Every structure is written in C-alpha cells, then in structure tokens.
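my questions are about this predicted structure, shown below with the sequence.
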Amino acid sequence: MPQSSAKPILRFAPSPNGRLHLGHAYSALYTWNAAKLLGGTTLLRIEDTDPERSKPEFVAAIFEDLQWLGLQWPEPVLQQSERFDIYADAGNDLRDQHLLYPCFCSRSEIAAKATDKDPDGAPLYPGTCKHLNRGEQIERLERGDPVQFRLDTASAMARVGMLTFTVLGPLVTDRPQIRHARPERWGDVVLQRKGTPTSYHLSCVVDDSEQGITHVTRGRDMEAATDLHVLLQMLLGLRSPIYHFHKLILDDAGRKLAKSRDSESLGDLRAKGWTAADVRRAVGL
C-alpha cells in the first residue's frame, strides 16, 4: 500500500551508460515540477549497477547537465554501485522464500525456444532451467557455469494473490486510482547474475523503499515494469509508492529517444548554443 508522508519525495534515477538526451531532460524537468506541485522534493539517484557500461565520466556529465537545466537536489547522492551488499540481502530474502532458481541458458538458447515475448518485446523465458533437479543445479554451480537467478513468478503470484497499486491520472494532482498489476506477463525475470547480485528491478524497489519515495514519475514505457515492481515490493515487505506515467519524447521517426540510437545529447545541444530555456521549450515544459 502507498505510504503516507508529511512531505512527498520523488526521484530522478538515470543510468550513467551514456549522455543524457532530451527525453531525460523532459523526465527530469517533469519530476522536479511535479515535486513542486505536490509540495515535496526530488532526489537524484545514480543507477550504476552495470559495471561494464557505467562510466565515471557519464556520472559527472549527469551532474553537469542537470545543473545546466537549473535543477538542484539534496546531498549526498545515492549511487547503487556502492550498495551491492544491500541488494544481495534482498536477493537472499527471496532465496529463503524459495522464489529464486538458477538459470544457465544463453540468450540464443532462450530465443530459440521462446514462443512469446515480454512487454518489452524480448523473448519470454520458457522456463527451461526451472525443472532442473537440485543435483544438476549444484553440479553446474560448482563447475562455474555462467548463471543468472530468476524469480519463480508463478509461485510468487500464488503467494501474494491479486496485486494492485495506486496511479495518478494525466496530472500529478489528479485523484488517485487503483490499478491491477499483471507481473505474470514478464515470466521468470532475472533478478541476479553471477558477479552482480542485483538487477534494475531489484535495486529499484529496494532503494525506492529505503529512500522513502512516495511518488514515482516515469515514462509510459515503464508502465508494464511497474507490475513487476509491485510484486517485488509485496514479497520483500517494502513500501509501495504512488505512480504516475508521463509522455515520451519521440524522434522524427516516432521512436522514443534512446542512448542506443545515439540520440543527440544535451551536451551536444549545449555545444550548438542551446540554453536551458531552449530545452524547456523543445520538450514543452
């Protein structure tokens, strides 16, 4: 259930795996504006759990870009790479509930056997390793085979029953509404990997709870993932915030801006002479 708070707390949580673009600028500005409307504050969080893609120079660039936009936030800034032990404890909690199992499948093996897709369009895991006996699991773990740990979503859903969460309408000041969550459409998602004891989903819900986040503003592309987050919150006994989904900034082809497509960065725009006011006008804020 959403937690009451004398002061609403929101957060902007970028990953330092590239430079911020106009889509990030919109999300950041929207979140800070929402906090102002709600009489609250916005925290900055750095979601740098991917050691291969997260770079210190991108962390520095995030600070630079947000300051250029005229945004401020409380210190210190939480960096997820410094909290792996905390996420590992959350994973251990799920293990103790017998809700995680080891998976040794490669992406190509999953793609070859999958008959459906998850809400992001990726091959839906067919549950191959879910049926390995304990002896084979131990043998492969001791052998050092590449492994990831998946949530047994069906068992988790059977344990918690029907799930709901609270959503605000088109405006953050709208009357809250109750929505039903359907995490089963994600199948058995990966929550931990060998050498990395967390995933975006796991660290996100742990930190939202620990930081006392009362409202999460996120793009509409994250609506489906929220269903999974609500399930993890219930399983781990964590706080559940109120959610609000904002529009996405699209390119000329109608696709959302993305680092993977080398969308023009805020740094590039600044070098071309753009001001923070130009950015606000471009995104409609």
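Now that the structure is in, tell me what you want to look at. Numbering: from 1, shown residues only.

please make it C-alpha for all contacts and neighbour counts, starting now.
Noted.

would you map the strands across the chain?
In order along the chain, the chain carries the following strands (DSSP state E): 9-12, 41-46, 78-79, 100-103, 148-151, 164-167, 177-180, 190-193, 215-219, 242-246.

which helices and strands does the longest one pack with?
By that I understand strand 41-46. Applying 3 or more Cα pairs under 8 Å, 6 or more residues apart in numbering; DSSP states H and E, one finds that strand 41-46 contacts strand 9-12, helix 22-38, strand 78-79.

can you give me the helices in the stretch 151-285 of the chain?
For the stretch 151-285 of the chain, the helices defined by DSSP state H, counting those that start in this stretch occupy 153-160, 200-210, 223-236, 266-271, 276-283.

out of these, which is closest to Ala111?
Comparison of the helices of the stretch 151-285 of the chain against Ala111 by Cα to Cα identifies helix 153-160 as nearest, at 19.5 Å.

so the closest one versus helix 223-236, what angle?
If you take axes from the mean of the first three to the mean of the last three Cα atoms, to 10 degrees, helix 153-160 sits at 60 degrees to helix 223-236.

in helix 153-160, what's buried?
Within helix 153-160, the residues that count as buried by 16 or more other Cα atoms under 10 Å are 153, 156-157.

in TSV, list those residues along with distance to Val190.
Shown next, in TSV, are the buried residues of helix 153-160 (distance: Cα to Cα, whole Å):
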residue	distance to Val190
Thr153	11
Ala156	14
Met157	16
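
would you turn the strands of the chain into a markdown table with distance to Ala112 and mean neighbour count?
Listed next are these as a markdown table, based on distance: least, Cα to Cα, whole Å; neighbours: other Cα atoms under 10 Å:
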| stretch | distance to Ala112 | mean neighbour count |
| --- | --- | --- |
| strand 9-12 | 37 | 23 |
| strand 41-46 | 35 | 21 |
| strand 78-79 | 37 | 16 |
| strand 100-103 | 16 | 23 |
| strand 148-151 | 18 | 22 |
| strand 164-167 | 34 | 18 |
| strand 177-180 | 32 | 12 |
| strand 190-193 | 18 | 20 |
| strand 215-219 | 31 | 22 |
| strand 242-246 | 34 | 21 |
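
tabulate those (TSV), appending distance to Glu136.
TSV is the format used below for the strands of the chain (distance: least, Cα to Cα, whole Å):
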stretch	distance to Glu136
strand 9-12	43
strand 41-46	38
strand 78-79	37
strand 100-103	11
strand 148-151	15
strand 164-167	37
strand 177-180	38
strand 190-193	18
strand 215-219	41
strand 242-246	42
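
looking at the ones you listed, which is closest to Gly135?
From those, taking Cα to Cα, the stretch that ends up closest is strand 100-103, at 12.2 Å.

what is that closest one packed up against?
Using 3+ Cα pairs under 8 Å, 6+ apart, strand 100-103 sits against strand 148-151.

just checking, what packs against the strand it packs on?
By 3+ Cα pairs under 8 Å, 6+ apart, strand 148-151 packs against strand 100-103, strand 190-193.

this is the comparison structure:
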Amino acid sequence: MLGTGTSSTDLTAAGLPRAGGASTLAGRTVSRIGFGAMQLERLQGDRRTALALVRRAVELGVDHIDTADFYGNGFVNEVIREAIRPGDGVLVVTKVGGAPNPDGPIPVRPAQRPEELRASVEDNLRGLGLDRLPIVNLRRLDMGPGLIAEGDQAVGLDDQLAVLTALRDEGKIGAIGLSNVTFSMLRRALPAGIVCVQNAYNLLTRGDDDMLVACVAEGIAWVPFFPLGSTFAELPSVADEPAVRAVARSLGRTPAQVGLAWLLRRSPNVLLIPGTADAGHLAENVAAASITFDADTLAMLNAVPSRSADVPLR
C-alpha cells in the first residue's frame, strides 16, 4: 500500500544511493532524478511489468514520482499505489488540469474549472489510496506544448489557485506547484506558496532561463517535462542534435544520457522526471547522473541554439 509521501525514510541510511545526488522539493530532501510515470500507460496489458518497473526505480534510488489520474485512465495511479510501500519514503507528485478522455482522439481533455480541479484531486486521492496528496501541480493550458484551453476552460489563474489553496487548508493536498506557466503567472502565484514549476525545458528549448533563475532565488524546484524533446513530432529531439551525438560518442554514452546530464548541470534546483516503460532505459536515465563535462564540452552544448516548444493541440 502506498504511503503518504511524508515518510522521513532516508535513502542513504537505508543503503540506497541518491539518484543524481540530492536537492529539495517542498522542503524535503529528494534524489535529483525521479520518475515520470506517464509512459506506464503503455503497459496496461502487462501490469506485472509495470509494477516491476516502479519497484526497480525505487531500487535505483528514485524517491519522487510524477503521476496523474488521467495517465492511462487511472491505470498508472493504480500501479503506483500497489508498487510503492510506506517504508520506501517515495514522494508522489500529482497533476490536475486535465481529465481522462479514453474515447477521444486524445486520451486527455481539459479540466481547468475550479470544480474540475477539486474533482481531479479527489480522483487522485482515490486512485492512489491516500488521505493527502503531498504535491499537486496545476497544469495550465494557455499555450503549447499540448492542449489549449478554450471557451469555459479558459479559467483565470486566481480562481484556480483559490480552490487549490482551499484544498491545502482542508488537508487534502500538502503543497502547490505549477506546470506550463509564464514568468508573469509564476510571479502572481508566489503568494500561494509555490514549491515547484514544471515547464517544457531541455537543451534545445531554453526560453525559460530567466524563470529558472528566479526559481533558484525563491527556493522553487525546477522540474522540466519533455527533458529530451521529441514527444510531439514537431518538437526537436535532443538525441538527434549533432552536438549532443558528438559528445555522446566521445564519452561512450547515449545522446539521451548527455541531454539529461546537461539538465542536471544547468542549475542545482533542477529535478528530473524522465519517463520510460523499459527497465534498461530506466537504468540509463539514472546513470546519466555520473556524466561529467569538461569546460569545452559544456560550452559546445550551451552554444546549441534554443528553439520554441509551443506546439498546441486542440
């Protein structure tokens, strides 16, 4: 049975390594490499493999997992609930702003209205078997990549923060994060006590560098989604970038590992949640933390031009 994510279990004391070293998330020390659970939905026909993958992540030192009720129409949360044990000390981070849409052309639909956010929190609580969600990220849909909110789904940020703050006061969530937001939105939300920001960010998509710096100053974790790009066909792939491939060859590593290692060295508040449905790729993702770059190599990677990640879907 899944714990609340507030256990004081220390990985080092338990003999487990910190995947990628240590940083903080909502005031708690966590490994810098976590696990993005979305791709577990690919394993809906093989629950045993999905469970084993989550257990393997814990064995490798992963102690924070990113999930949502709309991942696999609840399947992913069910797997996490079954795989994670209270003594593991794993911090589970959930997301609201979308809802399952299993019969639609896209398996998720916008759910931005305050009453929908509350319903999503309740759905995540039930799916994970928790009394309180440690961290809930509000996924805004003002811009790509992904869905764009229209009509009655174009909801003001203040109204959304009001319901999440109320849920925190009720004890149903522990802390509030933001996802897919602009710098001005982050500034407006700071009084609500934001603990993390999830934006599309990688070596090829660095338009939010100023926000990243501000998060360092505010003690806010920066958790990039699409850390390697390429989730949408229109997005550039970090692994296909010639400079990244050249560095990978010189180090005897994969291009994906180089892209993840670059993110870890971008800023000390960066936490990674790379996702995979493959145990081998999971191990490679964690091993990316051991990569070091000399000054010339890092300068070559930093010189790669940044591009837009605004790929909207309606």
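Okay, I see it. For clarity, every value in this text was computed on a predicted model and none was experimentally measured.

TM-score for this pair?
The TM-score (TM-score structural alignment, normalised by the length of structure 1) is 0.30; 158 aligned residues with a Cα RMSD of 6.7 Å.

and the helices and strands packed on strand 41-46 of structure 1 as a markdown table, adding distance to Arg143 of structure 1?
Converted to a markdown table, those look like this (distance: least, Cα to Cα, whole Å):
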| stretch | distance to Arg143 of structure 1 |
| --- | --- |
| strand 9-12 | 41 |
| helix 22-38 | 42 |
| strand 78-79 | 33 |
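
which of those sits most buried?
Of these, the one with the most neighbours on average (mean count of other Cα atoms under 10 Å) is strand 9-12, at a mean of 23.

by contact count, what packs against it?
Under the contact criterion of 3+ Cα pairs under 8 Å, 6+ apart, strand 9-12 of structure 1 touches helix 22-38, strand 41-46, strand 215-219.

element containing Val216 of structure 2?
helix 209-218 (DSSP states H and E).

same question, Trp262 of structure 2
Using DSSP H and E, Trp262 of structure 2 falls in helix 255-266.

how close does the closest residue in space to Thr164 of structure 1 that isn't next to it in sequence sit to Asp278 of structure 1?
Take Thr164 of structure 1 and drop its neighbours on the chain: the residue closest to it by Cα to Cα, 6 or more residues apart in numbering is His180, 4.4 Å away. Distance, His180 of structure 1 to Asp278 of structure 1, using Cα to Cα, to the nearest Å: 39 Å.

and if you look at Gly135 of structure 1?
In this structure, Gly135 of structure 1 and Asp278 of structure 1 are 61 Å apart, going by Cα to Cα.

who has more neighbours, these two?
Asp278 (15 against 9; other Cα atoms under 10 Å).

follow-up on the earlier one: closest to Val167 of structure 1 out of the helices of the stretch 151-285 of structure 1?
With Cα to Cα as the criterion, Val167 of structure 1 lies closest to helix 223-236 of the helices of the stretch 151-285 of structure 1, at 10.2 Å.

buried residues in the helix holding Val216 of structure 2, which are they?
In terms of neighbour count (16+ other Cα under 10 Å), helix 209-218 of structure 2 has its buried residues at 211-212, 215.

how about those in TSV, adding distance to Val76 of structure 2?
What follows is these, written out as TSV (distance: Cα to Cα, whole Å):
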residue	distance to Val76 of structure 2
Met211	30
Leu212	29
Cys215	29
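
now render the helices and strands packed on strand 9-12 of structure 1 as a markdown table, adding distance to Val59 of structure 1.
Converted to a markdown table, the helices and strands packed on strand 9-12 of structure 1 look like this (distance: least, Cα to Cα, whole Å):
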| stretch | distance to Val59 of structure 1 |
| --- | --- |
| helix 22-38 | 14 |
| strand 41-46 | 7 |
| strand 215-219 | 20 |
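
quick check: which of the ones you listed is nearest to Gly91 of structure 1?
Nearest of those (Cα to Cα): strand 41-46, 20.4 Å.

now do that closest one and helix 200-210, the angle between them.
Interaxial angle, strand 41-46 of structure 1 versus helix 200-210 (the same axes, to 10 degrees): 140 degrees.

any idea which element Leu167 of structure 2 lies in?
Using DSSP H and E, Leu167 of structure 2 sits in helix 157-169.

that helix packs against which elements?
Using 3+ Cα pairs under 8 Å, 6+ apart, the elements in contact with helix 157-169 of structure 2 are helix 114-128, strand 173-179, helix 183-189.

mind running it again at 10 Å?
helix 114-128, strand 133-139, strand 173-179, helix 183-189 (3 or more Cα pairs under 10 Å, 6 or more residues apart in numbering; DSSP states H and E).

now the angle from it to strand 173-179?
Interaxial angle of helix 157-169 of structure 2 relative to strand 173-179 (the same axes, to 10 degrees): 150 degrees.

buried residues, helix 157-169 of structure 2. List them.
157, 160-161, 163-165, 167-168.

can I get those residues in a markdown table including distance to Phe35 of structure 2?
Below are the buried residues of helix 157-169 of structure 2 laid out as a markdown table (distance: Cα to Cα, whole Å):
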| residue | distance to Phe35 of structure 2 |
| --- | --- |
| Leu157 | 28 |
| Gln160 | 26 |
| Leu161 | 26 |
| Val163 | 27 |
| Leu164 | 24 |
| Thr165 | 26 |
| Leu167 | 25 |
| Arg168 | 24 |
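
compare the helices and strands packed on strand 41-46 of structure 1 and give me the one nearest Val283 of structure 1.
Closest to Val283 of structure 1 of these, according to Cα to Cα: helix 22-38, at 5.9 Å.

elements contacting the closest one?
Using 3+ Cα pairs under 10 Å, 6+ apart, helix 22-38 of structure 1 sits against strand 9-12, strand 41-46, helix 56-68, strand 215-219, strand 242-246, helix 266-271, helix 276-283.

just want the angle from it to helix 276-283.
Angle of helix 22-38 of structure 1 versus helix 276-283, following the same axes, to 10 degrees, is 100 degrees.

helix/strand/coil for Leu301 of structure 2?
helix (DSSP: H, G, I helix; E, B strand; the rest coil).

what about the nearest residue to it once chain neighbours are set aside, neighbour count?
The shortest distance from Leu301 of structure 2 to any residue other than its chain neighbours is 6.5 Å, reached at Ala243 (Cα to Cα, 6+ apart). Ala243 of structure 2 is flanked by 18 other residues according to other Cα under 10 Å.
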